[in-house]
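*Asks:* Have a look at this fold, sequence not included:
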């Protein structure tokens, strides 16, 4: 199953993808999907970690010492 996504990008980035697609005889969607698959995990890690850190610093999120976590888990 596939889904359609519409987004805006810089014209030069679109031109590069279009050129690559034309030269390799692949659809541009192949490269957009490849980029998302390769980098989405990293982006989630970065931005969600930043959000979590902000919550810790503001006191909205509590932290636990590793030795407490290990002791509670019986490790």
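*Replies:* Here it is on my side, so go on. Bear in mind that the values here come from a model prediction, so they are computed numbers and not experimental data. Numbering: from 1, shown residues only.

*Asks:* rest of the way, CA atoms for contacts and neighbours
*Replies:* Noted.

*Asks:* How about the secondary structure of residue 53?
*Replies:* helix (DSSP: H, G, I helix; E, B strand; the rest coil).

*Asks:* And it, how far from residue 44?
*Replies:* In this view, residue 53 and residue 44 are 14 Å apart by CA to CA, to the nearest Å.

*Asks:* Show me what secondary structure element comes after whichever strand or helix holds residue 50.
*Replies:* Using DSSP states H and E, residue 50 sits in helix 28-58. Scanning forward in sequence from helix 28-58 by DSSP H and E, the next helix or strand is helix 66-73.

*Asks:* for comparison:
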């Protein structure tokens, strides 16, 4: 996997917590920062894509379907 370097500044208390976690687990600070960024991006993408879909739905004047009427087993097939 190709990587690129990202430099940023964080509060000293966050750096110290990250440093302690890395020391206790034998992994690098970079490992945890990369993992945190990946997880955070997934959460942010989910949030904003859902927000956009919700706004699009409200603007469409389409009728909603009650939750109990959705055939969940047939979705995605």
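*Replies:* Alright, I've got the coordinates. The structure displayed is predicted, hence computed values, not measured ones.

*Asks:* What would you report as the TM-score here?
*Replies:* The TM-score (TM-score structural alignment, normalised by the length of structure 1) is 0.57; 63 aligned residues with a CA RMSD of 2.8 Å.

*Asks:* on that earlier part again, of residue 53 and residue 44 of structure 1, which one has the most company?
*Replies:* Between residue 53 of structure 1 and residue 44, residue 53 has the larger neighbour count (other CA atoms under 10 Å), namely 14 against 11.

*Asks:* Who are the contact partners of that one?
*Replies:* By CA atoms under 8 Å, 6 or more residues apart in numbering, no residues touch residue 53 of structure 1.

*Asks:* Equivalent analysis for the one 3 residues further on, please.
*Replies:* With contact set as CA under 8 Å, 6+ apart, residue 56 of structure 1 has these partners: 62-63.

*Asks:* Could you do residue 54 of structure 1 as well?
*Replies:* Residue 54 of structure 1 makes contact with no residue, according to CA under 8 Å, 6+ apart.

*Asks:* And the helix holding residue 50 of structure 1, what's buried?
*Replies:* residue 28 (16 or more other CA atoms under 10 Å).

*Asks:* Distance of residue 15 of structure 2 relative to residue 62 of structure 2?
*Replies:* For residue 15 of structure 2 relative to residue 62 of structure 2 (CA to CA), the value is 48 Å.

*Asks:* For these two, indicate the residue with more neighbours.
*Replies:* For residue 15 of structure 2 versus residue 62, neighbours defined as other CA under 10 Å are more numerous around residue 15 (13 against 9).

*Asks:* ok, now how distant is that one from residue 50 of structure 2?
*Replies:* Counting by CA to CA, the gap from residue 15 of structure 2 to residue 50 of structure 2 is 32 Å.

*Asks:* for residue 13 of structure 2, same thing?
*Replies:* Applying CA to CA, the value for residue 13 of structure 2 to residue 50 of structure 2 is 33 Å.
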